[in-house]
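Asker: Next comes the sequence, and after it the predicted model I'd like to discuss.
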Amino acid sequence: MIKYDVYKTPSPREEEPDHFHARAVSKGVITYAQLKTDLEYASSATPGDVSLIMDGIVSQIKRHLSEGESVQLGDLGTFSVGISGPNAIKRKAINATNLEVTDVYFRPRKKLIRDINRKAKFESTRLKHHSIEYSDIEIEALLTDFFKDHSFIARREFESLCGLTRPTAVRRLKMLCSGKYPLLSREGPRNSSIYFPTPGSFHTAHTRQISSDDIGEVDDSRFITR
């Protein structure tokens, strides 16, 4: 049973009415150990066999990703890596010695979405999870913590991080990218933009280097919809 909450999306124009939308509410996290236990009860395999197979799959995924390959895991989807390096003025300044893997992307297959939809049932939650009105200082604190482990943020990640509706997230991101001293810079096409901290903001020291393929898939990965 998927729990959902209904929240209001403020209209960007005063003369237009606000709209209401549904958002999934997570009931918790199923751990790796829990998955192993579930497989043990659902099959005749021993706990040792289950651990051997699952740990082996994880190990092989890591190996292939480290070799620059994308990994398709059955009907679930595809894993791929993202890299980062210095923000250089000259092309030659970026080389194999100053690059590192900073992200792993996951792109679900359409069949996965269809299969989940066929089995999914929905129920309204009694608890309310509406957007929290963070101040500018609180938003900056959340982003500072986020950029300790990530070199850029996508709009949907920003929504999840701050608990904002899409219009509110777009408005706040626009504010962060504007002004005499913007804190973020936007890159990529409008429908799949990603946002980098500007030099010196959020205590960051490097900027993400990405390919055009990354920009096309960033908005559908690395985030969890609540």
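Answerer: Sure, I can see it.
Asker: contacts and neighbour counts: CA atoms only from here.
Answerer: Noted.
Asker: helices and strands around the helix or strand harbouring Glu138, which ones?
Answerer: Here Glu138 sits within helix 136-146, counting by DSSP states H and E. With contacts defined as 3 or more Cα pairs under 8 Å, 6 or more residues apart in numbering; DSSP states H and E, the secondary structure elements packing on helix 136-146 are helix 155-162.
Asker: So which elements touch the helix it packs on?
Answerer: On a contact count with 3+ Cα pairs under 8 Å, 6+ apart, helix 155-162 meets helix 136-146, helix 166-176.
Asker: Show me which of those has the highest average neighbour count.
Answerer: Each of the helices and strands packed on helix 155-162 was given a mean neighbour count from mean count of other Cα atoms under 10 Å, and the largest, a mean of 16, is that of helix 166-176.
Asker: So which bits of stretch 11-23 are buried?
Answerer: Of the residues in stretch 11-23, those buried under the neighbour-count criterion (16 or more other Cα atoms under 10 Å) are Arg23.
Asker: So what would you say the end-to-end distance of that stretch is?
Answerer: Taking Cα to Cα, to the nearest Å, the span from the opening residue of stretch 11-23 to its closing residue is 18 Å.
Asker: Give me the contact list for it.
Answerer: The set of residues external to stretch 11-23 that reach it, using Cα atoms under 8 Å, 6 or more residues apart in numbering, is Tyr4, Asp5, Val6, Tyr7, Lys8, Thr9, Pro10, Pro167, Thr225, Arg226.
Asker: for comparison:
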Amino acid sequence: MAEYDMQELTLPNEDGKRILYPRMQLYGQKDLEYIADKVSYATSFTRGDIKGLVQAITEEIAHSMSEGYSVKIEGLGVFTPSLGLRKDKERESGEEGAPRRNAASICLRDINFRVDKELLYETAGHCTLQRAQYKKCRRSSQMFAPEERLERAKEFMKKNTFMSVAEYCRLTGLLKTTAANELKAWAAQPDSGINYRGRGTHKLYVLRPANA
């Protein structure tokens, strides 16, 4: 289940009132290794097959755009190259006699992506939202000392049996990498009261038995 919080717009509306809009909280990023592992588990393809195919598709998309084409991948979206001027180069004014920009002054600035509606609908169909109990900070939160974060984690596991890294992020405001490293450190200390089960992306944290 995904979580959201309400973000305030930088500028107020015409009446000077605050305007809030919903923003999904993101607690990390899943990479190709994770996606390949999940797809491999559900199909007959190996992780190597999937990663190799994605790499080949990526290279072909890049090659096609470099030749002046946009690329549409059904169910994913449309990739379109976008040009810009190199650093310190002025724009053409279009006026008669004014300097003109040649190819050496122009570079690929970005690649624009327009999502396919099928992907949007597929994502929306799986998305169940709830309002976040804790507002996520952009940087690792300093609102709790390490000992306080440890106690919050242990209280959570008393009620819920186990805890994921994402749940620890929500409890403490830490970013994913910082949270994962801290939990790993806690689990390595027998007197912390925390242990873990599983490994990799399937690792979950549990309370260490009192006599362990």
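Answerer: Sure thing, it's come through. Not measured: the values here are computed from a predicted model.
Asker: Can you give me the TM-score here?
Answerer: Once superposed, the chains reach a TM-score of 0.54 (TM-score structural alignment, normalised by the length of the second structure), with 131 aligned residues with a Cα RMSD of 2.6 Å.
Asker: ok so, going back, between the helices and strands packed on helix 155-162 of the first structure, which one is nearest to Ala154 of the first structure?
Answerer: Of all these, the one in closest proximity to Ala154 of the first structure, counting by Cα to Cα, is helix 166-176 (10.0 Å).
Asker: what's the next secondary structure element after the closest one?
Answerer: Past helix 166-176 of the first structure, further along toward the C-terminus, the next helix or strand under DSSP H and E is strand 184-187.
Asker: Tell me which stretches of the second structure form helices.
Answerer: Counting by DSSP state H, the second structure has helices at residues 32-42, 47-66, 117-126, 146-160, 165-172, 176-187.
Asker: which one of the ones you listed is the most hemmed in?
Answerer: Relative to the other members of the helices of the second structure, helix 165-172 carries the highest mean neighbour count by mean count of other Cα under 10 Å, namely a mean of 21.
Asker: Now do that one: which elements does it pack against?
Answerer: Packing contacts for helix 165-172 of the second structure, counted by 3+ Cα pairs under 8 Å, 6+ apart, involve helix 146-160, helix 176-187.
Asker: what would these look like in CSV with distance to Glu167 of the second structure?
Answerer: Compiled in CSV, those are given as follows (distance: least, Cα to Cα, whole Å):
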stretch, distance to Glu167 of the second structure
helix 146-160, 9
helix 176-187, 10
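Asker: who wins for proximity to Thr46 of the second structure among those?
Answerer: When those are ranked by proximity to Thr46 of the second structure (Cα to Cα), helix 176-187 comes first, at 27.3 Å.
Asker: That closest one vs helix 146-160, what angle?
Answerer: 80 degrees (axes from the mean of the first three to the mean of the last three Cα atoms, to 10 degrees).
Asker: residues touching the nearest residue to Leu127 of the first structure once chain neighbours are set aside, list them.
Answerer: Among residues not flanking Leu127 of the first structure along the chain, Asp5 sits closest, at 8.0 Å (Cα to Cα, 6 or more residues apart in numbering). Each residue near Asp5 of the first structure by Cα under 8 Å, 6+ apart is listed here: Ala22, Arg23, Ala24, Val25, Ser124, Thr125, Leu127, Lys128, His129, His130.
Asker: Please say which position in the second structure the fifth one maps to.
Answerer: This points to Ser124 of the first structure. Alignment note: Ser124 of the first structure maps to Arg131 in the second structure; criterion TM-score structural alignment.
Asker: before we move on, the earlier item: right, and the helices of the second structure - which one's nearest Glu92 of the second structure?
Answerer: Between Glu92 of the second structure and the helices of the second structure, the shortest separation by Cα to Cα is 23.3 Å, and it involves helix 47-66.
Asker: still on that earlier bit, out of the helices and strands packed on helix 165-172 of the second structure, which comes closest to Gly84 of the second structure?
Answerer: Distances from Gly84 of the second structure to each of these were compared using Cα to Cα; the minimum, 34.5 Å, belongs to helix 176-187.
Asker: what stretch of the first structure lies opposite that closest one in the alignment?
Answerer: Residues of the first structure aligning with helix 176-187 of the second structure are absent, taking TM-score structural alignment as the criterion.
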